[in-house]
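**Student:** pasting the sequence and the predicted model now:
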Amino acid sequence: MTEAARPTVFLDRDGVINVDTGYPHRPEELALTPTAAPAIARLNRAGCLVIVVTNQSGVARGMFDLAAVDRFHAAIQERLAEHAARIDAFYVAPYHPAGTVARFAIEHPDRKPGPGMILSAMADWPVDPNRAILFGDKGSDLEAAVRAGIPAWLLSSDTCDLDAAVSVWLERLAGAAVPDNTR
């Protein structure tokens, strides 16, 4: 039996979940944005899938490797667990055409604004595309979502109140599921 399609939130990483300090990759330097943990916990309680889609061009640039990215993601999970929150999956695009690591120094459809990571996640997980959204802090995040056929919400990188945005989206989602009996 196939798992039923679920509402899904795609999240950019740097600037949305963690403070973007410029190529963050060391667990000891991890700082979550102020509302990331409560927002993700709220999504988990609501039964949503939470999937991170993140460009990590520091890998292509030779600044750190994929193992460092995995360690950073493990640290994010540990920090979120302290707040009864979790990410269901991380999708990483380690590519950049100006990179110095040959195998990653390419333009790749996974690299946002390409939709590759989102489309892969939709193939791998029981995502309901009619109840999916991407929250990001850059135009490339929004463009990737549009190319994947889902809506997006631009968060201000200055205030990045993910929890407020998630609350509004969940209210809209609940409202869409309720039949309109007012006519």
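**Tutor:** Happy to help now that I have it. Residues are numbered from 1 along each chain as shown.

**Student:** only C-alpha atoms from now on, for both contacts and neighbour counts.
**Tutor:** OK.

**Student:** and the next helix or strand past the longest strand along the chain?
**Tutor:** As assigned by DSSP state E, the longest strand anywhere in the chain is strand 127-136. Sequence-wise, the next helix or strand beyond strand 127-136 is helix 139-148, with elements assigned using DSSP states H and E.

**Student:** which secondary structure elements does that following helix contact?
**Tutor:** Judged by 3 or more Cα pairs under 8 Å, 6 or more residues apart in numbering; DSSP states H and E, the packing partners of helix 139-148 are helix 116-124, strand 127-136, strand 152-154.

**Student:** and the ones you listed, which is most packed in?
**Tutor:** Most buried of these by mean neighbour count (mean count of other Cα atoms under 10 Å) is strand 127-136; its value is a mean of 21.

**Student:** what packs against that strand?
**Tutor:** In terms of contact count using 3+ Cα pairs under 8 Å, 6+ apart, strand 127-136 is assigned the packing partners strand 6-11, helix 139-148, strand 152-154.

**Student:** which one of these is the most hemmed in?
**Tutor:** Per-stretch averages of neighbours, counted by mean count of other Cα under 10 Å, single out strand 6-11 among those, with a mean of 22.

**Student:** use this one as the comparison:
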Amino acid sequence: MKTLNNNLIILDRDGVINLDSDDYIKSVDEWEAIPGSLEAIAKLNQADYKVVICTNQSGISRRLYDVDTLNAMHEKMFRQLARHGGEVSAIFFCPHVNEDNCSCRKPKIGMYQDIIQRFSLQNDLNGIPVVGDSLRDLTGAVQLGAEPHLVLTGKGKLTREKGGLPPYTAIHEDLSAFVAHFLLAKQ
């Protein structure tokens, strides 16, 4: 039987679950799942894993969209995910633009600390996979013991080219490839 610490998976949103844009995803119409990503989340759920999303959403403070629009995007994701038999246990987001006045915007650890508290983890993310497409998605979580996984969707290829990834970062073509690898390794 799995304990709480090892049945949780943390995913970034933009570039991991849905297509990303340098101009931000600002509307429900712009939110489009990466092919296979929703099915991948459903496979994790079916294998008894909880999926949590941890995402920077500075477009809110930039007034590109509001919290109601963000919630509508997430509702679209939930509906599409449910068609595949999947669900997300929680979404943590940071709407701040100025990192100096914020403790939660990745790569800072505030949202990850919120995850630890919400899921009653033992003060860290020891061994919990964190999947992102940028360095900032991984570094804060790794400071708390998470296992880093980079996907090459979104900004992932550029992130890999720039280098500086945390040691032992596993690299996967996309979220589907991560899930296939992860579930095979857990058998």
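**Tutor:** Everything's here; your move. This structure is a prediction, so every number in the text was calculated from the model and none was measured.

**Student:** and residue 27 of structure 2, what does it touch?
**Tutor:** 65, 69-70, 73 (Cα atoms under 8 Å, 6 or more residues apart in numbering).

**Student:** ok, now how distant is it from residue 59 of structure 2?
**Tutor:** Here the criterion is Cα to Cα, to the nearest Å. By it, residue 27 of structure 2 lies 11 Å from residue 59 of structure 2.

**Student:** redo the helices and strands packed on strand 127-136 of structure 1 as JSON lines? Include distance to residue 120 of structure 1.
**Tutor:** As requested, those are exported to JSON lines (distance: least, Cα to Cα, whole Å):
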{"stretch": "strand 6-11", "distance to residue 120 of structure 1": "12"}
{"stretch": "helix 139-148", "distance to residue 120 of structure 1": "10"}
{"stretch": "strand 152-154", "distance to residue 120 of structure 1": "17"}
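
**Student:** ok, which of these comes nearest residue 109 of structure 1?
**Tutor:** helix 139-148 (9.7 Å; Cα to Cα).

**Student:** helices along structure 2, start to end?
**Tutor:** Under the criterion DSSP state H, structure 2 contains helices at 37-46, 67-83, 110-118, 135-143, 156-162, 175-185.

**Student:** distance to residue 21 of structure 2 for those helices - can I get that in a markdown table?
**Tutor:** Putting these into a markdown table (distance: least, Cα to Cα, whole Å) gives the following:
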| stretch | distance to residue 21 of structure 2 |
| --- | --- |
| helix 37-46 | 17 |
| helix 67-83 | 15 |
| helix 110-118 | 22 |
| helix 135-143 | 16 |
| helix 156-162 | 13 |
| helix 175-185 | 18 |
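
**Student:** returning to that earlier point: shared neighbours of residue 27 and residue 59 of structure 2, which are they?
**Tutor:** Contact criterion Cα under 8 Å, 6+ apart; residues shared by residue 27 of structure 2 and residue 59: residue 65.

**Student:** one step back: now structure 1: which of the contacts of residue 27 of structure 2 match?
**Tutor:** Among the contacts of residue 27 of structure 2, the ones whose aligned partners also stay in contact in structure 1 (both residues aligned by TM-score structural alignment, their matches' Cα atoms under 8 Å) are 69, 73.

**Student:** Serialize the helices and strands packed on helix 139-148 of structure 1 to TSV and add fields for distance to residue 170 of structure 1.
**Tutor:** Written out in TSV, the entries for these read as follows (distance: least, Cα to Cα, whole Å):
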stretch	distance to residue 170 of structure 1
helix 116-124	20
strand 127-136	10
strand 152-154	13
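
**Student:** so which of these comes closest to residue 44 of structure 1?
**Tutor:** The stretch from these with the least distance to residue 44 of structure 1 (Cα to Cα) is strand 127-136; that distance is 14.0 Å.

**Student:** got the angle between the closest one and helix 116-124?
**Tutor:** Counting by axes from the mean of the first three to the mean of the last three Cα atoms, to 10 degrees, strand 127-136 of structure 1 lies at 150 degrees to helix 116-124.

**Student:** strand 127-136 of structure 1 versus strand 6-11: what angle between them?
**Tutor:** Following the same axes, to 10 degrees, one obtains 20 degrees for the angle between strand 127-136 of structure 1 and strand 6-11.

**Student:** first-to-last residue distance for stretch 52-68 of structure 2?
**Tutor:** For stretch 52-68 of structure 2, the first-to-last residue distance is 20 Å (Cα to Cα).

**Student:** contacts for that stretch?
**Tutor:** When contacts are defined by Cα under 8 Å, 6+ apart, stretch 52-68 of structure 2 is touched by residues 8-14, 24, 26-27, 88-97, 105-106, 111-112.

**Student:** count of neighbours near residue 120 of structure 2?
**Tutor:** Residue crowding around residue 120 of structure 2 was assessed by other Cα atoms under 10 Å; the count is 12.

**Student:** how near is residue 140 of structure 2 to residue 148 of structure 2?
**Tutor:** According to Cα to Cα, residue 140 of structure 2 stands 10 Å off from residue 148 of structure 2.
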